[in-house]
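Asker: Sequence unavailable; structure follows:
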């Protein structure tokens, strides 16, 4: 995959990246893509997968959980426990 294509992947929003990844998976599963093209789109699929994972992790880190006091009333927020 060329550097230009990789840079393009790095600017895609999650929804567009996952849509393109699903399209690539479908094409590869059909088995009608020539070998050279299969390798090329597989590489793009890997870059798209990484992009989706990065965006999901960033979103996960922004999510906060509500903390409560002993009486069950909301008292604030704290970062989500990421495991």
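Answerer: Thanks, I have it. Note that the coordinates shown come from a computational prediction; the quantities given were computed from them, not determined experimentally. Residues are numbered from 1 along each chain as shown.

Asker: hey, let's count contacts and neighbours off CA atoms from now on
Answerer: Will do.

Asker: and residue 51, how many residues sit next to it?
Answerer: 21 (other CA atoms under 10 Å).

Asker: which one is it nearest to, not counting chain neighbours?
Answerer: Across the structure, with CA to CA, 6 or more residues apart in numbering as the measure, the residue nearest residue 51 apart from its sequence neighbours is residue 10 (6.4 Å).

Asker: now residue 76
Answerer: Once its chain neighbours are removed from consideration, residue 76 has its nearest residue in residue 67; the separation is 5.4 Å (CA to CA, 6+ apart).

Asker: try it against this one:
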């Protein structure tokens, strides 16, 4: 991981997910001092929240489309 990190709020889903995977890998490998481990943990929490934001947004879009279909008279069974 580089010292110059993109703000989490600017990451797309795939970028956040991939970086989160890397954070977990580094933490599981150990060997970091306490401060570095805490910084990684905090970044990981932010990344996980960002992934959730993207997934929630995607779910809302899907629900909106499905809701529009239902209102249009499309039967679901």
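Answerer: Arrived safely. Bear in mind the structure is a predicted one, so any value in this text is a computation, not a measurement.

Asker: The residue nearest to residue 51 of the first structure and residue 52 touch, don't they?
Answerer: No: in this structure, residue 10 of the first structure sits apart from residue 52 without contact. The criterion is CA atoms under 8 Å, and the distance is 9.6 Å.

Asker: Tell me the spacing between residue 28 of the second structure and residue 65 of the second structure.
Answerer: Distance from residue 28 of the second structure to residue 65 of the second structure, counting by CA to CA, to the nearest Å: 40 Å.

Asker: Then residue 20 of the second structure?
Answerer: Distance, residue 20 of the second structure to residue 65 of the second structure, by CA to CA: 30 Å.

Asker: Which one of these two is surrounded by more residues?
Answerer: Set side by side, residue 20 of the second structure and residue 65 show unequal neighbour counts under other CA under 10 Å, the larger going to residue 20 at 21 against 12.

Asker: isn't the more buried one right next to residue 48, touching?
Answerer: Yes: at 6.9 Å, residue 20 of the second structure and residue 48 qualify as touching, with contact defined as CA under 8 Å.

Asker: ok so, going back, and residue 10 and residue 52 of the first structure? Which one has more around it.
Answerer: residue 52 (22 against 17).
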